[in-house]
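> Generate coordinates for the sequence data below:
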Amino acid sequence: MTDRLILVLDAGTTSTRAMLYRRDGRRIATAQADLTQYYPRPGWVEHDAEEIWRQSLACARRMVEQAGGPDRIAAIGITNQRETVVAWDRRSGEALHRAIVWQDRRTAAECEALREAGHEPMLQRRTGLVVDPYFSATKMRWLLDHAPVVRDAGERLALGTVESWLAWKLTGGLHVTDASNASRTQLMALDGGDWDPDLCALFGVPRAALPEIVDNAGAFGETQPDILGGAVPISGMAGDQQAATIGQACLRPGDAKATLGTGAFILANMGETMPASAHRLLGTLLYRIGDRRAYALEGSIFVAGSLIQWLRDQLGLIEKAEDTEALARSVADNGGILMLPALVGLGAPHWKPQARGIITGLTQGTGRAHIVRAALESLSHQIHDLADAFAADGAPWRLLRVDGGMSANDWIVQDMADILNLPVDRPSDVETTALGAAMLAGLGSGLFSSLEEASAMASPATRFAPAMHVKERAARLRGWRAVLATQ
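Have a look, this model is predicted:
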């Protein structure tokens, strides 16, 4: 069995992928397909759930063919964009509405009403999460209130996040979610094991429509034989940021990682201690495997790689993301330009859904390189805000491990090390989200006996040491705080 492969489905925000891993952690093949983004109104972000399924299946079939058939696949792991909500019909298996994406802000008014009613302290204490449109519960309620086809589905209605949708489609009707994704809905208490009836009642989400909550590793079910050419076990599932934390081998309390993808997400392993933030960070379940639980403290930045996409697609300042590194290096500094990248509001630790983006300091001498450099610098500034919040909550970073598409840019990683005044490690394979799902699938299928054994799949890292003068760092942060204060 040890020569068989692990297939991972990684359904992200801008694309979905399938990857093949060997037991030693080597990634031997990847198939990728873009996902269409829909913006029906300002602040609204949607996906076509059927497109997520079609593209994920097409990528998976390519990997099965490359592996030499389904018999060569020992297990499937699934990881996904978290908080995104799908509603579908249990009988037909068809989506009832476009998926509402984690970035979507349409429920800001409902969240404000919950805060005004005094529910946020209780919700943060019980779920680890602040009240914000980011999370799944208000999205589910919005569908029930505003989409008649969802409201009228009755007992046929199934609600879930993206891993639930994929598991249902792969198996022909298995309705499950893993504990890490469930912890992001605001419908499961952090110390609970099932949907909380009081939380479901508060948000008005019917318990009968929700999936069964399962561990992050185990024997969940098998694919229908006609899907991949044979029955293949699904044995690992996790939300993308928890999966990346595992893929970075952040298995000890205090280990911290930052994934630089569409957004940027920093998680610090808190061990068995259930986190309680006094500085508007999030408490989340890192993983649940049998009787073992691990928690994490998390800070979420909503705009990271999507800012680079915006520079390319909306402003035309770059042709491809890789251009940003050369442009940032082509100027001595930002030329006085500062950027607040609040394209979909501000996430942790500020939580300002109504914030809007700002570019300030423009002069006749401003060139596109200055704007691009200021955009990259804004990521380091936001991560520095989170570092302060983590330290204030008693979880200071000793070292930060980075991964995700943006971390391939050496300039960005060095700038983060400089602004944080900390060493930053980048693995040789930055696709640690998929790797974490592979580790969980390997554990769930019996390829490994523990997560610690599975962590041998992690790749070696390159270290970036801080090299910025203290006065330059202080000046950068003063400028950032001045722009932030305008919101």
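> For the rest of this, base every contact and every neighbour count on C-alpha atoms.
Noted.
> Pull the residues that contact the lengthiest helix in the chain.
In the chain, with assignment by DSSP state H, the single longest helix is helix 368-392. Applying C-alpha atoms under 8 Å, 6 or more residues apart in numbering, the contact partners of helix 368-392 are 279-281, 297, 299, 301, 304, 307-308, 311, 317, 324, 327-328, 330-331, 333-335, 337-341, 348-349, 396-397, 412, 415-416, 419-420, 477, 480.
> So which of the residues you listed are in strands?
Counting by DSSP state E, the contacts of helix 368-392 place 297, 299, 301, 338, 339, 340 in strands.
> chain center to stretch 436-455: distance?
Relative to the centre of its chain, stretch 436-455 is centred 20 Å away, using C-alpha atoms, centre = their mean, to the nearest Å.
> now what about that stretch, what contacts it?
1-2, 6-8, 21, 23, 74-79, 216-219, 233-238, 243-249, 251, 457.
> Likewise for stretch 478-487?
For stretch 478-487, contacts defined as C-alpha under 8 Å, 6+ apart pick out 338, 339, 340, 355, 356, 358, 378, 381.
> swap the cut-off to 10 Å and go again
Outside stretch 478-487, the residues that touch it by C-alpha atoms under 10 Å, 6 or more residues apart in numbering are 336-340, 342, 346, 350, 352, 354-360, 377-378, 381-382, 385, 472, 474, 477.
> one more to put side by side:
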Amino acid sequence: MAQRVVLAIDEGTTNSKAVLVSEAGEILASGSAPVPTEHPRSGWVQQDANEIWAATQKAITACLASRPEVEIAALGISNQRESILIWDRETGAPLGPVVTWQCRRTSAACEALKQAGHEADVIARTGLPIDPLFPAPKAAWLIENHGAASSEICIGTVDSWLIWKFSGGAVHATDRSNAARTQLFNLSESRWDDQLCALFKIDPAMLPEVKDSAHVFGQTRGTGVMPDGIPIASAIGDSHAALFGHGAFGHGDGKITFGTGSSVMTTIPDFIEPPKGITTTIAWSLNGQSTYAFEGNILVSASILPWTATLLGLDGVEALLDLAQTVDTSGEVSLIPAHVGLGSPYWDSEARGLICGLSFGAGPAHIARAAVESMAFQVQDIYAIMSHAAGGIGRLSVDGGPSGNPFLMQLVADYINHAVTPNKNSEASAIGAAYLAGLATGVWPDLDTLAGLVKRGTKIAPQMAEEPRHGDLERWRKAVARVLCDV
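Coordinates of the predicted model:
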């Protein structure tokens, strides 16, 4: 008898992954394929929707090749967020590029909206500031530059595109977590907002239907890599999926996801207009009920490591991490990874990267350590605001590739002055998408059952004394002040 599994897709910024998850919550097999990224102009970052789909197909093929005997009970999707595309409703052909979350091409449009006084109302409706990170102005740019009549266009985040492709073009839908990141969705009313659509010149008819995160959106059809008729049973943004995969079902539970960028997130009981510097979002929705969260988004996180390794002439990230550990501190050296601007809590799209504090006593090891420390410092910037606004944070989990590095995770625990707990399953986003798909199809009955499947690693407690911690954070903040434009 074939083993029953859930197939989860984690479509990220640099790779598409496919993971098979057993009923015991174990990863049985995985496959991945790279997704190319283009930089046609300074600050512009885009991808090809057809290449995203092709990478997803390759990942599924590689994953299933090692376990061909399984029975796929459901398909779940987690996706890179805030990346947006438009496509032809009749032919399914993409119209223009996928404008990714890192892209800053809408900086001028966003600044014009802020100068016109729209930001306060946008935040009140969506929990999000006006910033090039978010999809609404990107969708407006796509329509203006690549669009056609509204009845002929679908607008969607990457989950919508994958649902469309997996269903053979039968379903144009998204979930609340992804809708909440578009800046077109009213969080307190859980609907597309007519006033926001008018502000960004978006016809609501172009937008997908919004469903629960655990929901049977449709059935697979004509994918070329898997059988027809498999329920497409979840969709959720990757950061939200990681939070769910950690079993962060209690209010105040949080997580830090380390990837190309990073996300710091903690659940809250209701929609609360966010304090300055962070956002409010929908973490997920089940049975028509949304779970809300505070979040801070870091634009350049782990991606600073290979860049710095290349700058220093090192073989790769592991060599950089080894070099960073040869010195006890970075001295006076600070590295601000504002290569595509700064996200939360600064929201300065025009800031650019900086290495400062150099002296004749500084060497490559100090620069390497400063790059690693920048990941922890950026988390602390967000954590300080979030913890105060939420009245404290309870269990704080970490995931993503860098979460497996004890040196880096110790720095994170030290600078936020709070213990962090790695997840033994490195693919937290895929696990979260699988759990939701399994809930929707009866593979798992409830959240209590899922909580029992979570495999947590050893807690990492802070060890740094207050005086050096305070001094390092002061040095970081002074360095950040030097790159900020919106002051």
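> related to what we said a few turns ago, could you give the residue range in structure 2 aligned to the helix or strand following the longest helix of structure 1?
For helix 368-392 of structure 1, the succeeding helix or strand toward the C-terminus, using DSSP states H and E, is strand 400-403. Per the alignment by TM-score structural alignment, strand 400-403 of structure 1 matches residues 396-399 in structure 2.
> And for stretch 187-198 of structure 1?
Residue span in structure 2 matched to stretch 187-198 of structure 1, by TM-score structural alignment: 184-195.
> Go through that stretch and flag the buried ones.
184, 185, 186, 187, 188, 190, 192, 193 (16 or more other C-alpha atoms under 10 Å).
> I'd like those residues laid out as TSV, including secondary structure and distance to residue 262 of structure 2.
Output for the buried residues of stretch 184-195 of structure 2, formatted as TSV (DSSP: H, G, I helix; E, B strand; the rest coil; distance: C-alpha to C-alpha, whole Å):
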residue	secondary structure	distance to residue 262 of structure 2
184	coil	23
185	strand	23
186	strand	25
187	coil	23
188	coil	26
190	coil	26
192	strand	27
193	coil	28
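> For those residues, could you give me CSV that also reports distance to residue 422 of structure 2?
Listed next are the buried residues of stretch 184-195 of structure 2 as CSV, based on distance: C-alpha to C-alpha, whole Å:
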residue, distance to residue 422 of structure 2
184, 34
185, 32
186, 33
187, 30
188, 33
190, 33
192, 36
193, 38
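> Quick check: the farthest pair among those?
184 and 188 (12.3 Å; C-alpha to C-alpha).
> got any residues that touch both of these two?
Common neighbours of residue 184 of structure 2 and residue 188 (criterion: C-alpha under 10 Å, 6+ apart): 125, 126.
> Pull out the buried positions in the match of strand 400-403 of structure 1.
Those would be 396, 397, 398, 399, for stretch 396-399 of structure 2 by 16+ other C-alpha under 10 Å.
> Next: stretch 221-237 of structure 2.
Buried residues in stretch 221-237 of structure 2, defined by neighbour count with 16+ other C-alpha under 10 Å: 221, 226, 230, 231, 232, 233, 234, 235, 236, 237.
> Distance from the chain centre to it, please.
Centre-to-centre, stretch 221-237 of structure 2 and its host chain are 22 Å apart (C-alpha atoms, centre = their mean).
> And for stretch 174-183 of structure 2?
The chain centroid and the centroid of stretch 174-183 of structure 2 are separated by 12 Å under C-alpha atoms, centre = their mean.
> Ends of it, what's the gap?
In stretch 174-183 of structure 2, first residue to last residue: 14 Å (C-alpha to C-alpha, to the nearest Å).
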